[in-house]
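**Q** attaching a predicted model along with its sequence, questions to come.
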Amino acid sequence: MSYIEGVMFDWAGTTVDFGCFAPVNVFVDIFKNAGIEVTMEEAREPMGMLKIDHIRAMLSMPRLSKLWEEKAGRAFNEEDVNQLYAEFEPALMASLSEYTSPIPGVIPVVEELRSRGLKIGSTTGYTNSMMEVVVPGAKAKGYSPDHVVTPDDTNSYGRPYPYMIYRNMEALKLSAVRKVVKVGDTTSDIKEGVAAGVWSVGVAVGSSEMGLSEEEYNSLTAPDQQAAIARTQQVFKQHGADFTIATLAELPALIEQINGLLAEGRRPGSVK
């Protein structure tokens, strides 16, 4: 019988930084400094990508592209992308240490998975220098995966490319993509898992896709919480998620369910 051997977690919005606020606030600020007001929805839409790719994706949005052209008198170019990123990186680095707290429930779930013999890998849209802040910050608070891969380790081919997952699999000696689960909080995470051929799982509460802070989420009524979860899960499903969960607390049981599917000969992408 085939069993899941490892789980690939995203970082911000999945295991740390409830709501994924560290980068989104900076994206809003750098565009505002350039004279363009962006919405939180626009800032979040490409979330999970390598951050320079995220900026390029924002500039490619029809509304923002038009505003940039009106402001600059021409279409945006790579020099504009690089200038915005040059502003983005130091601004993010200045605040990143404040956003390394594990999302509630993450630590016991990881302990449970490890007790079953699973390896814990991780992928991210952050660069190595950013993760030099996040990894030790999270470790000091109780969360530390077995391996970390950033787009810097894959020649800047971040999500939705599958290579960060493959680098984790190699380092952790995982034998097959069907024995790996990818868990994330953005559509980029889902696409990464689908591209890699692993089981792709979207987690709703705390996600960038939901876009609520912990305080905002907890202030909702139970029906409103369920509605927000359902909306977020529907987006993940539309982008190819094999499964969605409300919180990571559901993950150990889901992995048992996937083990049963593997025993039946099922593969990622076969669950509708």
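**A** Everything's here; your move. Small disclaimer: the values here were computed from a predicted structure and weren't measured. Residues are numbered from 1 along each chain as shown.
**Q** okay, CA-based contacts and neighbour counts for the rest of this
**A** Fine.
**Q** can you give me the strands in the protein?
**A** Counting by DSSP state E, the chain has strands at residues 6-9, 119-122, 180-184, 199-203, 243-245.
**Q** and the comparison structure, right after this:
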Amino acid sequence: MSPASGHGRTLQAVIFDWAGTLVDFGSLAPTQIFVDAFRSFGIELSLAQARGPMGLSKWQHIRLLLDDPALALQWRQRTGHAPTDADVDAIYAHFMPMQIAKVGQYSQPIEGAAQVLAWLRGQGLKIGSCSGYPRQVLDVLLPMAADQGIRADHVVAGDELQAGGRPGPYMALANMLALKIDDVAGCIKVDDTVPGIEEGIRAGMWSVGVTLSGNEVGLTRAELDALPATEVARLKEQAQHRLRAAGAHYVIDSVANLPEVVAHVRARLAIGERP
């Protein structure tokens, strides 16, 4: 960490991911739909495989899955040819209405999320957000989340920037522009996936990884509560390792733990540190 030339920088905004970070404990909505969509093409995809590229835009996610040698072999055996971009288009076209139909079932806020958003606003901070979800899916999710106290000042969807999505910095930076933030170091990016952490790092922001509520652990609250404490600790440690390896400055169990990170980042900014 190198000191900035000037002191007294301030925190201005927090930019959140959606599934697994603010809503949908375990990031289940996208995962199960990938499995269902691939099965409709005769391809068997495990939940663990489906989670691999999570955080990317959904088209890119499907492309990366089809690039996996085992899945590419299945595809070749089913169709007689290697998977093409046209095949990705076909799966995506099948995936989209399934995702739109199902996203509402998984729109419940993560415990503490509404309270943390209210607290951040009380601190004078702006709330940005971005998602691997396309805009059509967010159009269904956002009103449901808002009814539960989960709303952002700006939302960028995974399919609406010409420059692309994660792991590039573009969605995070688009939030900066929209919210009129004048310094990337004045932003915290919160995400539960490796590409989402890389997005924040590439944007020059403080990046916070989320473990227990997110894709890296990938369990419902009930599934997690049913596990012995030693197994929860093991899963959490694995997730922490992957998120820190991606560059996360901080790693927390869930969004409910964010206020202590905010205080820490503010103190570091005040003495001239940058991410």
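**A** Thanks, I have it. What you see is a predicted model, and the numbers here were worked out from it, not measured in a lab.
**Q** give me the TM-score for these two chains.
**A** Overlay of the two chains. TM-score (TM-score structural alignment, normalised by the length of structure 1): 0.95; 268 aligned residues with a C-alpha RMSD of 1.3 Å.
**Q** now the strands of structure 1 in a markdown table, with distance to A22 of structure 1?
**A** Shown next, in a markdown table, are the strands of structure 1 (distance: least, C-alpha to C-alpha, whole Å):
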| stretch | distance to A22 of structure 1 |
| --- | --- |
| strand 6-9 | 18 |
| strand 119-122 | 18 |
| strand 180-184 | 16 |
| strand 199-203 | 18 |
| strand 243-245 | 23 |
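**Q** out of those strands, which comes closest to D146 of structure 1?
**A** Closest to D146 of structure 1 of the strands of structure 1 is strand 119-122 (C-alpha to C-alpha; 5.2 Å).
**Q** related to what we said a few turns ago, E45 of structure 1: which of the strands of structure 1 is closest?
**A** strand 180-184 (14.3 Å).
**Q** now for F76 of structure 1: which residues touch it?
**A** F76 of structure 1 makes contact with 59, 65, 68-69 under the criterion C-alpha atoms under 8 Å, 6 or more residues apart in numbering.
**Q** same list (the strands of structure 1) but as JSON lines, adding mean neighbour count and distance to V81 of structure 1.
**A** Putting the strands of structure 1 into JSON lines (neighbours: other C-alpha atoms under 10 Å; distance: least, C-alpha to C-alpha, whole Å) gives the following:
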{"stretch": "strand 6-9", "mean neighbour count": "26", "distance to V81 of structure 1": "28"}
{"stretch": "strand 119-122", "mean neighbour count": "24", "distance to V81 of structure 1": "27"}
{"stretch": "strand 180-184", "mean neighbour count": "28", "distance to V81 of structure 1": "26"}
{"stretch": "strand 199-203", "mean neighbour count": "29", "distance to V81 of structure 1": "29"}
{"stretch": "strand 243-245", "mean neighbour count": "21", "distance to V81 of structure 1": "34"}
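**Q** tell me the counterpart of F18 of structure 1 in structure 2.
**A** Aligned by TM-score structural alignment, F18 of structure 1 pairs with F25 of structure 2.
**Q** surely its match is in contact with A222?
**A** No: if you go by C-alpha atoms under 8 Å, F25 of structure 2 and A222 don't touch, sitting 9.9 Å apart.
**Q** list the buried residues in stretch 65-73 of structure 2.
**A** Across stretch 65-73 of structure 2, burial judged by 16 or more other C-alpha atoms under 10 Å covers 65-66, 71-73.
**Q** what range in structure 1 matches it?
**A** Under TM-score structural alignment, stretch 65-73 of structure 2 corresponds to residues 58-66 of structure 1.
**Q** ok, residues contacting the matching stretch?
**A** Stretch 58-66 of structure 1 is contacted from outside by 36, 38, 42-43, 46, 68, 75-76, using C-alpha under 8 Å, 6+ apart.
**Q** quick check, distance from that stretch to the centre of its chain.
**A** Remark: stretch 58-66 of structure 1 is offset 22 Å from the chain centroid, using C-alpha atoms, centre = their mean, to the nearest Å.
**Q** likewise for stretch 168-181 of structure 2?
**A** With C-alpha atoms, centre = their mean, you get 15 Å for stretch 168-181 of structure 2.
**Q** then stretch 91-98 of structure 1?
**A** So, by C-alpha atoms, centre = their mean, the centroid of stretch 91-98 of structure 1 is 18 Å from its chain's centroid.
**Q** would you mark the buried spots in stretch 212-221 of structure 1?
**A** When neighbours are counted by 16+ other C-alpha under 10 Å, the buried residues of stretch 212-221 of structure 1 are found to be 212-213, 217.
**Q** quick check, nearest of these to N128 of structure 1?
**A** Nearest to N128 of structure 1 out of the buried residues of stretch 212-221 of structure 1 is S213 (C-alpha to C-alpha; 25.7 Å).
**Q** quick check: closest non-adjacent residue to the aligned residue in structure 2 for the closest one.
**A** Correspondence of S213 of structure 1 to structure 2, assessed by TM-score structural alignment: T220. In space, and not counting its chain neighbours, T220 of structure 2 is closest to G26: 5.2 Å by C-alpha to C-alpha, 6 or more residues apart in numbering.
**Q** do I43 of structure 2 as well
**A** In space, I43 of structure 2 is closest to Q74, 6.4 Å off (C-alpha to C-alpha, 6+ apart).
**Q** likewise L138 of structure 2?
**A** Per C-alpha to C-alpha, 6+ apart, closest to L138 of structure 2 is A157, 7.2 Å.
**Q** quick one: residues contacting S131 of structure 2.
**A** Neighbouring residues of S131 of structure 2 by C-alpha under 8 Å, 6+ apart: 17-19, 55, 57, 155-158.
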